[in-house]
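A.B. asks: coordinates only, sequence not included:
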């Protein structure tokens, strides 16, 4: 229910229901944009920066809806990317290892290093971390964490570079901002591309890097329109649509 022209009226649309639960600041931000319009990438990123009003350095988020069927293994897009300008986020890295690899992980700057003890902590509900890296000889123990870490996208996986004996390289890369991306069950990939405090050109470079990778990784089995939609937003701000055609032109595709 809401008041319209001094009278009580029933909210009838899903959009109105959602907006009625949003903050006044958010609603004011929406009034400054055209939600149905598609923006050029640079214009969208500049607008996201202009609209940001939180009292912290918000992340700039990217969501790409791909024309794939993730339930098919050959269309389950997953990998890692090192953004040219980083993400601006401090990553908390856990390493599951044993022997000399424990020392190697600690020297490389891992935040938490251990074996069975850390596995038990996670089983007990501890999840205060962003990345879990495991050596291959720890996967028999780490495998117990599948039901906990799998749904959160945190389970160590060779394709993501998080199951490896090259612990030093892995820790340093993820601490420097290496990101894992994976398509969800709806065909959407979501990840941060920087902070509001980043210059627009840095955000644009990061955006281009991700889009170039996703386009190059189009599965041969994917049919029809591949890039269905692209949206960007700040942590607390409204979402802006980016024109897929302008992205293809920008990348020379």
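C.D. replies: Yep, that arrived. Just so you know, these numbers come straight off a predicted model, no measurement behind them.
A.B. asks: okay, CA-based contacts and neighbour counts for the rest of this
C.D. replies: Fine.
A.B. asks: Please enumerate the strands of this structure.
C.D. replies: 2-4, 7-9, 38-39, 59-66, 78-82, 93-96, 112-114, 131-134, 178-182, 188-195, 227-234, 240-242 (DSSP state E).
A.B. asks: Any chance of CSV for those, columns distance to residue 202?
C.D. replies: As requested, the strands of the chain are exported to CSV (distance: least, C-alpha to C-alpha, whole Å):
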stretch, distance to residue 202
strand 2-4, 42
strand 7-9, 46
strand 38-39, 18
strand 59-66, 12
strand 78-82, 13
strand 93-96, 25
strand 112-114, 31
strand 131-134, 24
strand 178-182, 16
strand 188-195, 8
strand 227-234, 15
strand 240-242, 17
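A.B. asks: A further structure is provided below for comparison with the first:
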């Protein structure tokens, strides 16, 4: 069993582990439990009532957080010709085609998000075994395979995040930094919860949002009442 330090032990004393907090209370409380010397990431974890083994119950997509994540993402774009120029003008950090593919095959993956135009996917497909396990493979479901590179890059730079259920039906995603104002964290929290409700699979049965919690990078989790989550509908 993992051992926690003195600061973690002190932080967890502030939490009533038997209580389900309102979102506003939870956001306020994580400010008190953040003890690290760096600007910790605030993370949202949601347990959904889905069975990801079935394709029609998988939950995956992307959402632009109103106030971003507090981190500037490095964007790689696979494109040629005019589309490559468009990507550069839109602020992509890396742009290329065969040259970038060769570089990645050589072990380079120093970027956070990869975007590709549809015509490049035959080339990019060679990188599936490298980018797939890292969650970096361009995918039309999350808007990273698109002819509209300007929009895709702008959204990513503005704070677009991807969400995806793991094998147990959980979703983990960043919703900002501990230095954010409470209201900004709450708005980001609302944006992710609202989109998860919107994309609820028709095949999902019973209670959809089963558990919600927020935490910081180094802090304990704080449980949020699913019935008080913004936009909650069952």
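C.D. replies: Here it is on my side, so go on. Nothing here was measured: the structure is a model prediction, and the numbers come from that model.
A.B. asks: Report the TM-score for the pair.
C.D. replies: Overlay of the two chains. TM-score (TM-score structural alignment, normalised by the length of the second structure): 0.95; 233 aligned residues with a C-alpha RMSD of 1.3 Å.
A.B. asks: circling back: return the most buried member of the strands of the first structure.
C.D. replies: Per-stretch averages of neighbours, counted by mean count of other C-alpha atoms under 10 Å, single out strand 131-134 among the strands of the first structure, with a mean of 26.
A.B. asks: how close does it sit to the second structure?
C.D. replies: Once fitted to the second structure, strand 131-134 of the first structure is off its aligned match by 0.4 Å on average (mean C-alpha distance after the TM-score superposition for the first structure).
A.B. asks: quick one: which of the strands of the first structure is nearest residue 51 of the first structure?
C.D. replies: Closest of these to residue 51 of the first structure is strand 227-234, at 8.4 Å (criterion: C-alpha to C-alpha).
A.B. asks: Which stretch of the second structure is the closest one matched to in the alignment?
C.D. replies: Using TM-score structural alignment, strand 227-234 of the first structure lines up with residues 209-216 of the second structure.
A.B. asks: Just checking the distance from the matching stretch to the centre of its chain.
C.D. replies: 14 Å (C-alpha atoms, centre = their mean, to the nearest Å).
A.B. asks: what sits up against that stretch?
C.D. replies: With contact meaning C-alpha atoms under 8 Å, 6 or more residues apart in numbering, stretch 209-216 of the second structure is reached by 26-27, 30, 34, 40-49, 178, 221-226.
A.B. asks: What of stretch 125-141 of the first structure?
C.D. replies: The contact list for stretch 125-141 of the first structure, computed with C-alpha under 8 Å, 6+ apart, reads 91-98, 115-116, 119, 142, 154-156, 162-165, 167, 170-171, 174.
A.B. asks: Out of the strands of the first structure, which is closest to residue 103 of the first structure?
C.D. replies: The closest of the strands of the first structure to residue 103 of the first structure is strand 112-114. By C-alpha to C-alpha, the value is 8.7 Å.
A.B. asks: now that closest one, how far from the chain's geometric center?
C.D. replies: That offset, for strand 112-114 of the first structure, works out to 24 Å (C-alpha atoms, centre = their mean).
A.B. asks: mean distance, it to its aligned residues in the second structure?
C.D. replies: Superposing on the second structure places strand 112-114 of the first structure at an average distance of 0.8 Å from its equivalents, by mean C-alpha distance after the TM-score superposition for the first structure.
A.B. asks: Check which helices and strands that strand sits against.
C.D. replies: Secondary-structure packing of strand 112-114 of the first structure (3 or more C-alpha pairs under 8 Å, 6 or more residues apart in numbering; DSSP states H and E): strand 93-96, helix 100-108.
A.B. asks: Quick check: which of the ones you listed is nearest to residue 252 of the first structure?
C.D. replies: strand 93-96 (36.5 Å).
A.B. asks: what residues does that closest one touch?
C.D. replies: 102, 105, 110-115, 118-119, 129-135, 138, 142, 171, 174-175.
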